[in-house]
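S.K.: Provided below are the primary sequence and the corresponding predicted coordinates.
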Amino acid sequence: MPDIEPRVSASGACKANGLVLCDDFEDASAGGAPNPQTWSVQVFQQQGRISIDGTQAHSGSKSVYVNGTGQGSYRSVLFTTTYPFPSPNNSFYTRVFLRSKNGMGEGHSTYFGAGSGDNQRMLRIGFHQYVLEANLIHPGTEYEVLSGPWGQPSQGVQLQAGKWHCVESFFDGARHELRAWFDGNEVGGLHTTNWDKNLTSWSPRYARAWFGFETYHGEQDELWYDDVAIGTQRIGCDG
């Protein structure tokens, strides 16, 4: 595995131990794209857009604005890190501060994920049935776990419209495990090792990670991302 050169901005939001990438977007120009040395932008079928916003931020004065309000049942508006995978032991932590204009809907959409270089295996975190969820794209099938009981959204984890939330994850490819935290608290329903299907050896060989809005059932939203980080240990919501 090649040595990993950390790419960490200087703000207080990027001061945690073990960081290999952290971007507060303060060095980017409002109205422009995220730093192309760290991120590549994908807008599927030109539906939606991604740009630096100087009016909303979790820290500092800027964030990444993701407009996912294009037409159609499938839309993908993503910014993908150029972090030099593979990770040590095929495992890494992420942390993102996320703000949603509309909150979560009934359909199925993704806020961030990671997967193999050929996109045949992916682990995605987003929402389904109004609650935070995770799902695995595995050759030939798909698996899902929810943060609350199906059809009872008040018992699951939800983004509040117009509020910044801290979402963390641990993609543990070495032990085929996923963990997630919301505003500092672990989401027990998303902690999985077998997807409730006795599945083993399911983790992708992680080669890419992305953030943005990918929707499959026509949901629409506008999102802001800030203080996006990848690390070798849990990052937390303070640094």
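M.R.: Yep, it's here.
S.K.: drop to CA atoms for contacts and neighbour counts, all remaining ones
M.R.: Fine.
S.K.: count of neighbours near Gly126?
M.R.: The tally of other residues near Gly126 (other Cα atoms under 10 Å) stands at 21.
S.K.: what do you get for Thr200?
M.R.: Per other Cα under 10 Å, the neighbour tally for Thr200 reads 12.
S.K.: for it, which residues are in contact?
M.R.: When contacts are counted by Cα atoms under 8 Å, 6 or more residues apart in numbering, Thr200 touches His176, Thr193, Asn194.
S.K.: so what's the last one up against?
M.R.: Yep, that's Asn194 we're talking about. Asn194 makes contact with His176, Glu177, Thr200, Trp202, according to Cα under 8 Å, 6+ apart.
S.K.: swap in the first one?
M.R.: Listed by Cα under 8 Å, 6+ apart, the contact set of His176 reads Thr193, Asn194, Thr200, Ser201, Trp202, Ser203.
S.K.: closest one of those to Phe112?
M.R.: Phe112 lies nearest to Ser203 out of the contacts of His176, by Cα to Cα, at 16.1 Å.
S.K.: Leu136: which element?
M.R.: Assigned by DSSP states H and E, Leu136 falls within strand 131-138.
S.K.: helix/strand/coil for the spatially most central residue of the chain?
M.R.: By Cα atoms, centre = their mean, the mean C-alpha position of the chain lies nearest to Phe112, the distance being 2.3 Å. The three-state assignment at Phe112 reads strand, by DSSP: H, G, I helix; E, B strand; the rest coil.
S.K.: comparison target, given below:
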Amino acid sequence: MSFSARSFAFFAMFTLGSVAACGGESSSGAGGAGGSGDDAAGPGPGSTSSGPGATSGSASSGGGATTGSATTSSGSGDVAASATSSGSGDVTASATSTGAGDTTTSTAATGGTDPGGCSIFCSDFEGGSLPSELQFFPDYLRPRMGEFVTLDSTGHSGTHSVKVSGTDFSQMLGVAVPSNFWGRIYLKSATDIQMGHNTYVAAVEGNGDPNNGEQIRIGEHQCQLELNRKSDDKEKLSNGGMYMCSGGVKLVANTWYCLEFHYDGPGRSVNVFVDGTEVTAMGVTDWGPYDYKLFKFGFEKYHGGAKTMWYDDLALNSERVGCGK
């Protein structure tokens, strides 16, 4: 899968507030006073940031795959790339771009439901730099982004992934999304899933600040995968609700997992899948309605130890993408 994106406008950042917590834990961000709740952070020096331009890439096709046409582009500075997919019934989409500095790529989808292309954002992080569509949050830590987020030579499908050193309160990358979207990301951790409450990915209504707007978060708590709502700290544990390190979906160290999610803000629902199987205990049908603005991934640490995470093969789409490469 090669990197493909549609441009979206990013949003202004505001002063960080505070929210309710799991068990009333407190946390504070650099430069601000601590607050009650799982996530509370203070403002820091403002800055703006954008990543370098995307790069080209290609992939080969295997037996049974349906290969789409290569993309074409014209204009100064354009980059064109194509990709094909492997596996029976797989489909490759294509696109065309023109204009100075434009980047054109096509993206393959494998497994799950055919997405008909990557309609929101895709990247396999093989381009040598982070895609410019991704922004780092919170903004007060943006000048120190390199301490927390880097491209690593460990990849799921290729040779690179995003490495997140989860040592601060929040270190997340975000990209604009519509209020109803599907997503797929591969993730692994240097350590087993923790008892403490922390977040891996989230859909947010706000401007990307970890304390602004509603945030529906997928992460860890009680040694299992869980779904959590920031505003009132409602939680759906994957073991069905028993607050103990027993049962549920457990992510073990140094293992890649395919995490899929469907966030339907207007429809008030969230569905979560691990390695292609839905985790029904984490599904909700009455959270909302919400108007999501951003999808974020990385690590937010509310209580518990630091954590090093890797992310690869991100795909955000209007339909289910599945657990292909």
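M.R.: Looks like it arrived, so ask away. For clarity, every value in this text was computed on a predicted model and none was experimentally measured.
S.K.: re the thing from before, tell me the two of the contacts of Asn194 of structure 1 that are most distant?
M.R.: Taking Cα to Cα as the measure, these span a maximum distance of 9.7 Å, between Glu177 and Thr200.
S.K.: shared neighbours of the two, anything?
M.R.: Common contacts of Glu177 of structure 1 and Thr200 (Cα under 8 Å, 6+ apart): Thr193, Asn194.
S.K.: if we can go back for a sec, report all helices and strands that the strand holding Leu136 of structure 1 contacts.
M.R.: When contacts are defined as 3 or more Cα pairs under 8 Å, 6 or more residues apart in numbering; DSSP states H and E, strand 131-138 of structure 1 sits against strand 122-128, strand 141-146.
S.K.: and those strands as a markdown table, adding distance to Phe44 of structure 1?
M.R.: Formatted as a markdown table, these follow (distance: least, Cα to Cα, whole Å):
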| stretch | distance to Phe44 of structure 1 |
| --- | --- |
| strand 122-128 | 17 |
| strand 141-146 | 22 |
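S.K.: give me whichever of these is most buried.
M.R.: Most buried of these by mean neighbour count (mean count of other Cα atoms under 10 Å) is strand 122-128; its value is a mean of 24.
S.K.: from the chain's centre, how far out does that one sit?
M.R.: Offset of strand 122-128 of structure 1 from its chain centre (Cα atoms, centre = their mean, to the nearest Å): 8 Å.
S.K.: that strand corresponds to what range in structure 2?
M.R.: Strand 122-128 of structure 1 corresponds to residues 215-221 in structure 2, going by TM-score structural alignment.
S.K.: tell me the spacing between Val91 of structure 2 and Tyr243 of structure 2.
M.R.: 42 Å (Cα to Cα, to the nearest Å).
S.K.: same thing with Gly324 of structure 2?
M.R.: Going from Gly324 of structure 2 to Tyr243 of structure 2 by Cα to Cα gives 33 Å.
S.K.: please identify which of those two sits among more neighbours.
M.R.: Legend: neighbour count by other Cα under 10 Å for Gly324 of structure 2 and Tyr243, higher for Gly324 (21 against 13).
S.K.: the more buried one maps to what in structure 1?
M.R.: Gly324 of structure 2 maps onto Asp238 in structure 1, by TM-score structural alignment.
S.K.: pretty sure that match is in a strand, no?
M.R.: No - assigned with three-state DSSP, Asp238 of structure 1 falls outside any strand and is coil.
S.K.: pretty sure it contacts His58?
M.R.: No - look at Asp238 of structure 1 against His58 with Cα atoms under 8 Å: they stay out of range, at 11.5 Å.
S.K.: still on that earlier bit, how about the aligned partner of the residue nearest to the centre of structure 1 in structure 2, what does it touch?
M.R.: Residue pairing (TM-score structural alignment): Phe112 of structure 1 is matched to Val201 of structure 2. Contacts for Val201 of structure 2 (Cα under 8 Å, 6+ apart) come out as Arg217, Ile218, Gly219, Phe295, Lys296, Phe297, Gly298, Phe299.
S.K.: which of those are still contacts in structure 1?
M.R.: Retained in structure 1 by both residues aligned by TM-score structural alignment, their matches' Cα atoms under 8 Å are the following of the contacts of Val201 of structure 2: Arg217, Ile218, Gly219, Phe295, Lys296, Phe297, Gly298, Phe299.
S.K.: from the residues you listed, which is closest to Ser4 of structure 2?
M.R.: Using Cα to Cα, those come closest to Ser4 of structure 2 at Phe295, 15.8 Å.
S.K.: residues near the closest one, how many?
M.R.: The burial count for Phe295 of structure 2: 27, using other Cα under 10 Å.
S.K.: mind listing what the residue mapped onto it from structure 1 touches?
M.R.: By TM-score structural alignment, Phe295 of structure 2 lines up with Ala209 in structure 1. Shown in contact with Ala209 of structure 1 (Cα under 8 Å, 6+ apart): Thr80, Thr81, Phe112, Gly113, Ala114, Gly115.
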